[in-house]
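>>> need coordinates for the following:
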Amino acid sequence: MQPKHWLGSLAIATLLVVPQLVWSEPGAAFYNLEVGKDVLENVTLPTIDGGEATLLDHEMGANVFVFFRPGPEPSRRGLADMARCGEDLADYPVRWTALVSDRYPAEEVQAVVDNANFRGPVLVDQGNTLYGRYGVRLHPVVGVTDGEGRLTAYQPYTQINFCARVKAKVLHTLGEIDDEELQQRLSPRSVDPRADSAVAQRNLRMGQRFLQMGNYEQALATARRSLELDPDLAAAHGMAALSLAHQDQCDEAAAHIDRALALEPAQAEAEAAREQCGQ
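This is a model prediction of the structure:
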């Protein structure tokens, strides 16, 4: 477990700004799937309560599935957000499903599901088969399909407006809102993009302090806040990658490594993360 450094962390954290993450490039969440093209196989998997269920319901207008882990706080919050989101869209033909790796004890998973008040089936991804098939890079992450199983959207976890963003994509899949309204819901205009960039850079400097302190959880949170303001900030992707690598979350680090090096070849933190993960 990493040291918390509560006093230093608290002082720095109070200076940070927390808007919403917008990371929409194809492949960021499901590395092996393409939105609008890939049709998912409707596999049948065991459920945590000892039964079995299909991934999709073709009688519904949309299917929503969320990959989560029972331990990390973002996953627990994300699952709770999806439970509330399902309640908000209860009048629409939408099926909500959660997926979790079989490496977690059923009792631990059930406790998280109960606490989140998630009412959909919770499927057990045996041997991380779907995780690998889809190329999942982030947790939690939501996928949306139409009634035929075609992937129409994905949404990585965001600290703010996670449910709102998922709802917008579901309603778009159902044909309830058009492309223009979808973009309005997903990408509200910044009052001053230059100010956003300046705050992102300031947050990044704070994150460097967390890295130096060995507080990788706070460094990751800070990197994500910078990405919320400037999704193409290579140094923020590098910081996120290195923070994840130090927490042995190399699968998730890989997406940030790839993005950082695409934006800035030989980006230092991304290279360090790649070495840390043995890539």
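
>>> drop to CA atoms for contacts and neighbour counts, all remaining ones
Will do.

>>> so what's the nearest residue to R137 once chain neighbours are set aside up against?
In space, and not counting its chain neighbours, R137 is closest to E252: 4.6 Å by CA to CA, 6 or more residues apart in numbering. Listed by CA atoms under 8 Å, 6 or more residues apart in numbering, the contact partners of E252 are 137-139, 241, 244.

>>> for A223, same thing?
By CA under 8 Å, 6+ apart, the contact set of A223 is 203-204, 207, 236-237, 239-240.

>>> as TSV, those with secondary structure and neighbour count would be great.
Conversion of the contacts of A223 to TSV gives the following (DSSP: H, G, I helix; E, B strand; the rest coil; neighbours: other CA atoms under 10 Å):
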residue	secondary structure	neighbour count
N203	helix	27
L204	helix	24
G207	helix	30
A236	helix	32
H237	helix	29
M239	helix	33
A240	helix	32
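
>>> another for comparison:
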Amino acid sequence: MKITIILFSLFVLLNPYAHADAVSIPMGGSAPDFSLESIEGKTVSIDDFRGKVTVLIYWRPDQKRSVLALKDGMELYRSYREKGVEVVTLVADTEKKEDVLKSVKKAGVEFPVLMDTDRKVYGDYGIRVYPSTVIIDKEGKLSYDIPGHAVTYRSAVEGYVRRLLGEINDEELNGILNPHKEKKDKSALEAERRYNLALKFTESGLNDQAIDALNKSIEAKSDIAKSYILLGFLLLEDKEADAALDAFNKAIKLEPGSHDAKTGIGGALILKGDLDGAIEILNDAAKANPYPQKTYYELGMAYELKGEKDSAIKMYKKALDKIVKKKILPSSMSK
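Predicted coordinates:
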């Protein structure tokens, strides 16, 4: 099976900005026929490419991104011609033949240049933007189109070519077209998997394994606050105040209103001996907190360490009251 890349150069002024589609004709239908003369005087018809995959790229020599598309087409041709790739360009304005020849020479084009003198192809395909790329399958059906020339242009065209060659499947093509999204999704899934594993380790009392899983969760995706929060509480249990405080502060940067992160900071400050600072942030954490039992418990500890027995008892009672009303077992408080 052969792939043919046809680069059309149309020199009529159109809106240069990107459109949702490169052409007005719908994908899935038959590609309009054409038969045109090349600058060498040879007649080339679209029928010459039946049974092959054909890529049509409309471009202008006086537009930088169009010339870049031409160069990308040439690079693709050099990479795939051994697999049956051919390239043809097409020009609409024969009066600018010298400009066309100059652009073709500059791009190192090694394939024919066709002249769309009457702009028949331009009209039949309904070109909307320069450059415009249309990919036709071997049965002559319109398969894909690409408006303009984005930074991902080369990889997108090559991906479509490889898909129609049967070298990759739809999932692999999607990975080529959306590389950042795929990476993001994989990172998020890995981070969530590690976090859930850490929860299971925590429930089994395997804190070291839980901490390791959380560090790997954060390594996979560093902008998830809950991973830092759980890590912080585990570090508190190990009496590592500074490390816990660092984890909670990172969580606060991601979620400034997090009651859990503030409660954790309060707990870390208690371990460090900053009781006034702990009481201040814990009181703030208790405000509008639907589950403040842990916060009240930490406040009770802070007041007790300060020697303020009455305030400590008051906070402990509040914590117990919340536990009874919410039907939360004491063993579940740290969750």
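
>>> and which of the contacts of A223 of the first structure is nearest to G86 of the first structure?
Within those, the smallest distance to G86 of the first structure is 30.0 Å, found for A240 (CA to CA).

>>> ok, that closest one to V43 of the first structure distance?
A240 of the first structure sits 33 Å away from V43 of the first structure, taking CA to CA, to the nearest Å as the criterion.

>>> swap in N117 of the first structure?
N117 of the first structure is 25 Å from V43 of the first structure, by CA to CA.

>>> same thing with W96 of the first structure?
15 Å.

>>> neighbour count for the two, which is higher?
A direct count of neighbours by other CA atoms under 10 Å for W96 of the first structure and V43 places W96 higher, at 22 against 10.

>>> does the more buried one belong to a helix, a strand or coil?
Under DSSP: H, G, I helix; E, B strand; the rest coil, W96 of the first structure falls in the strand class.

>>> show me what it aligns to in the second structure.
Counting by TM-score structural alignment, W96 of the first structure lines up with V87 in the second structure.

>>> again, but for E108 of the first structure
Aligned partner of E108 of the first structure by TM-score structural alignment: D99.

>>> thinking again about what came up before, corresponding residue for the residue nearest to R137 of the first structure in the second structure?
In the second structure, no residue is paired with E252 of the first structure according to TM-score structural alignment.

>>> for the helix or strand hosting E252 of the first structure, buried residues please.
According to DSSP states H and E, E252 of the first structure maps onto helix 250-263. By 16 or more other CA atoms under 10 Å, the buried positions in helix 250-263 of the first structure come out as 250-261.

>>> same deal with stretch 90-108 of the second structure?
Buried residues in stretch 90-108 of the second structure, counted by 16+ other CA under 10 Å: 90-94, 100, 103-104, 107.

>>> how far off centre is that stretch?
Offset of stretch 90-108 of the second structure from its chain centre (CA atoms, centre = their mean, to the nearest Å): 38 Å.

>>> just stretch 162-172 of the first structure next, same as before
Counting by CA atoms, centre = their mean, stretch 162-172 of the first structure is centred 14 Å from the centre of its parent chain.

>>> next, the mean deviation of it compared to the second structure.
Compared with the second structure after the fit, stretch 162-172 of the first structure shows a mean deviation of 0.9 Å (mean CA distance after the TM-score superposition for the first structure).

>>> where in the second structure does that stretch align, residue-wise?
Using TM-score structural alignment, the residues of the second structure aligned to stretch 162-172 of the first structure are 153-163.

>>> re the thing from before, spatially nearest residue to the match of E108 of the first structure (excluding sequence neighbours)?
In space, and not counting its chain neighbours, D99 of the second structure is closest to P61: 6.7 Å by CA to CA, 6+ apart.

>>> trace that neighbour over to the first structure, please.
Under the alignment (TM-score structural alignment), P61 of the second structure maps onto P70 of the first structure.

>>> ok so V100 of the first structure is a helix residue?
No - remark: V100 of the first structure does not belong to a helix; assigned using three-state DSSP, it is strand.

>>> ok, now which ones touch it?
Counting by CA under 8 Å, 6+ apart, V100 of the first structure has contacts 67-69, 122-125.

>>> which parts of the first structure are helices?
Shown for the first structure, the helices assigned by DSSP state H span residues 6-13, 73-88, 106-116, 129-134, 162-173, 179-186, 193-213, 216-229, 234-246, 250-263, 268-276.

>>> just checking, what packs against the fifth one?
Going back to what we said before, that points to helix 162-173 of the first structure. On a contact count with 3 or more CA pairs under 8 Å, 6 or more residues apart in numbering; DSSP states H and E, helix 162-173 of the first structure meets strand 62-67, helix 73-88, strand 141-146, strand 151-156, helix 179-186.

>>> now do that helix: everything it contacts.
So helix 162-173 of the first structure is in contact with 61-62, 64, 78, 81-82, 84-85, 89, 142, 144-146, 152-153, 155, 177-179, 182, 185-186, going by CA under 8 Å, 6+ apart.
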